[in-house]
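Undergrad: Need coordinates for the following:
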Amino acid sequence: MTDALKRPTKTSRKRVRLAPQERQSLILDHTAEIVARDGVSTLSMDSISRQAGISKSLVYNYFPNVTDLLRQLLQREWRRLRRLQAEAAEKAETFEGLVRAVTHVYLKYIDERGLLIERLQAEPSVSAIHDPTEFGRDSAVDYLADIVADHFGLPTDIAKAATDISFGLPAAAGAYLLQRKMSRKELEDLTVTMILGTLNELKRDYTTRRQPIRRRRPQF
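TA: Okay, the predicted model is just below:
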């Protein structure tokens, strides 16, 4: 019998070897799919291993339990969001452009990933941080406060307080967006207007209070 007539043998599927970091990332990706589709209650190491197409023991090699896995997934979501916001801020050419870019990125991310994030944060064992702006907040506030102080001519402490307080506005807009009570574009415009309006009013108030009193010499 010639080679051409030989019955082909069944070839086994080749196993793909991945770097540990890449494998860990893929496990998190598959977990995110389950949570977004079915919620957290149905999640188990078995369901994750089936979704990822790997053994349960391999999942345990990277994560000791489901809670740890979900915590790392939530932290990855916030790290990605902060990175995207930082990149958008670096590209902005005006202060209004910076506020709009950072707000746009935040609301877009919440629009696309908000259901996943909301379900993760609803689990007390997963997240001790119930305000998404808390993740990486200090460094972000310091960075933006320097810009606010320079742009509006405000003292550093006032600029930092105003920036820190304003940080909560996009988070509030994101929560509103998830309720689908207003379009993303309308919420973006509203949030940007509120932030800029507050800072401009603060500058005007601070400048007015510091102006010297102009006295006229009394007429006798």
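
Undergrad: Please make it C-alpha for all contacts and neighbour counts, starting now.
TA: Noted.

Undergrad: How about the contacts made by the residue most central in space within the chain?
TA: When CA atoms, centre = their mean is applied to the chain, the residue found nearest the centroid is Leu81 (3.1 Å). Under the criterion of CA atoms under 8 Å, 6 or more residues apart in numbering, the contact list for Leu81 reads Val105, Tyr106, Tyr109.

Undergrad: Tell me how many other residues surround Lys91.
TA: Under the neighbour criterion other CA atoms under 10 Å, Lys91 is assigned a count of 11.

Undergrad: where does Arg15 land in three-state SS?
TA: Under the three-state scheme (DSSP: H, G, I helix; E, B strand; the rest coil), Arg15 adopts coil.

Undergrad: and it, how far is that from Gln51?
TA: Spatial separation of Arg15 from Gln51 under the definition CA to CA, to the nearest Å is 16 Å.

Undergrad: Those two: who's more crowded?
TA: For Arg15 and Gln51, the more surrounded residue by other CA under 10 Å is Gln51, and the numbers stand at 15 against 6.

Undergrad: Not counting its neighbours along the chain, what's nearest that one?
TA: Using CA to CA, 6 or more residues apart in numbering and skipping residues adjacent in sequence, the residue nearest Gln51 is His30, 6.2 Å away.

Undergrad: residues in contact with the helix or strand harbouring the one you found?
TA: Using DSSP states H and E, His30 falls within helix 20-38. For helix 20-38, the surrounding residues in contact (CA under 8 Å, 6+ apart) are 40, 43, 48, 51-52, 59, 62, 69, 73, 115-116, 119-120.

Undergrad: This protein: helices as residue ranges?
TA: Secondary structure of the chain (DSSP state H): helices located at 20-38, 45-52, 56-62, 66-91, 95-121, 137-152, 156-166, 168-178, 184-210.

Undergrad: Give the buried residues for the shortest one.
TA: Pointing back at helix 56-62 there. For helix 56-62, the neighbour count (16 or more other CA atoms under 10 Å) marks Lys56, Val59, Tyr62 as buried.

Undergrad: give me every residue that touches the last one.
TA: Shown in contact with Tyr62 (CA under 8 Å, 6+ apart): Gln24.

Undergrad: now the other sequence, so there's something to compare against:
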Amino acid sequence: MTTSPATRGRSTRLPRDARRAQLLVAAQEVFVRSGYHSAAMDDIADQAGVSKPVLYQHFPSKLELYLALLDQHTEAMVSAVRQALASTTDNKQRVAATMAAYFEFVDRKGEPFRLVFESDLTNEAAVREKVDAVTARCAEAVAEVIREDTALPEDEANLLGVALTGMAQVTARYWMTTRGSIPRDAASRLIGQLSWRGLGGFPKTDGARADGATRDPASTLGEQPA
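TA: Below is the predicted model of the structure:
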């Protein structure tokens, strides 16, 4: 008699970290497919091919399991934005890279963005805190770069950071609903161009450039280095 993948999985012993990772993958599939409220620990155990006691050994509750997934994917989102900002010193390319990071995130296998940006559990304080934090941290990372390169006050730089990351998030999620009409790279470039047309006009701050020359206070972020 042929056994199912789930049945075969129950007889496999894994190191604790590997088992935890397996359970998170299974839980993500169930949460994305069913939403938090409709998902059951039985469903997640079956998806992972383990018994419910094994699942509870690693995650004592469904909420704790969901929060672990949020931690994993919110950190990944923040890391992607920071890597994009650090990938170049050319501000136009920084904007393009940041937009691309959001579009890549919503296009990831398993649709983790649905847990981060489309959660059906935002009335839970612990979930709301993590969801709000990822938006704030990404916006702060962008604002930090804006402050470094412009003469804008901190509150204005922060507002621009929120605007840019908000645009990236909303447009990337919209793109997913029309996936196939515009290739991902083309879509992110289009939004990057729109963002840069606005941000590129802000004045650079006074001070020494990397090549030792003095910046013109009237120069803008859109000006290419000499």
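
Undergrad: sorry, back to before: and the residue nearest to Gln51 of the first structure, what's its match in the second structure?
TA: Under the alignment defined by TM-score structural alignment, His30 of the first structure corresponds to Ala26 in the second structure.

Undergrad: And the counterpart of Lys108 of the first structure in the second structure, how far from Phe59 of the second structure?
TA: Under the alignment (TM-score structural alignment), Lys108 of the first structure pairs with Glu104 in the second structure. Distance of Glu104 of the second structure to Phe59 of the second structure, given as CA to CA: 29 Å.

Undergrad: Repeat that for Thr171 of the second structure.
TA: Computed with CA to CA, the distance linking Thr171 of the second structure and Phe59 of the second structure is 34 Å.

Undergrad: do Leu194 of the second structure as well
TA: Computed as CA to CA, the Leu194 of the second structure to Phe59 of the second structure distance reads 44 Å.

Undergrad: Which one of the two is surrounded by more residues?
TA: The residue with the greater number of neighbours, taking Leu194 of the second structure and Phe59 and applying other CA under 10 Å, is Phe59; the counts read 18 against 14.

Undergrad: Map Pro53 of the second structure across to the first structure for me.
TA: The equivalent of Pro53 of the second structure in the first structure is Ser57 (alignment by TM-score structural alignment).

Undergrad: Also Ile146 of the second structure?
TA: With TM-score structural alignment as the criterion, the equivalent of Ile146 of the second structure in the first structure is Val148.

Undergrad: Burial check on the nearest residue to Ala101 of the first structure once chain neighbours are set aside, number of neighbours?
TA: What sits nearest to Ala101 of the first structure in space, not counting adjacent residues and going by CA to CA, 6+ apart, is Ala88, at 5.7 Å. Here the neighbour count serves as a burial measure; for Ala88 of the first structure (other CA under 10 Å) it reads 19.

Undergrad: Residue in the second structure paired with Ala88 of the first structure?
TA: Counting by TM-score structural alignment, which is the criterion used here, Ala88 of the first structure corresponds to Ala84 in the second structure.

Undergrad: thinking that match is in contact with Thr98, fair?
TA: Yes: at 5.3 Å, Ala84 of the second structure counts as touching Thr98 under the criterion of CA atoms under 8 Å.

Undergrad: my guess is the match of Ile146 of the second structure meets Leu154, correct?
TA: Yes: A contact is recorded between Val148 of the first structure and Leu154 when judged using CA under 8 Å, the distance being 7.4 Å.

Undergrad: For Thr156 of the first structure, which non-adjacent residue is closest in space?
TA: Ala149 (5.7 Å).

Undergrad: tally of neighbours for that neighbour?
TA: Quick note: Ala149 of the first structure (other CA under 10 Å) scores 19 neighbours.

Undergrad: wait, what's in contact with it?
TA: Applying CA under 8 Å, 6+ apart to Ala149 of the first structure gives the contacts Pro155, Thr156, Ile158, Ala159, Lys160.

Undergrad: at 7 Å instead, please
TA: Applying CA atoms under 7 Å, 6 or more residues apart in numbering to Ala149 of the first structure gives the contacts Pro155, Thr156, Ala159.

Undergrad: Now do the same for the last one: its match in the second structure.
TA: When the two structures are superposed using TM-score structural alignment, Ala159 of the first structure falls opposite Ala157 in the second structure.

Undergrad: I figured its match hits Ile146, correct?
TA: Yes: applying CA atoms under 7 Å, one finds Ala157 of the second structure in contact with Ile146, separated by 6.0 Å.

Undergrad: The two: which has the busier surroundings?
TA: Summary of the neighbour comparison: Ala157 of the second structure and Ile146, criterion other CA under 10 Å, with Ile146 having more neighbours (25 against 22).
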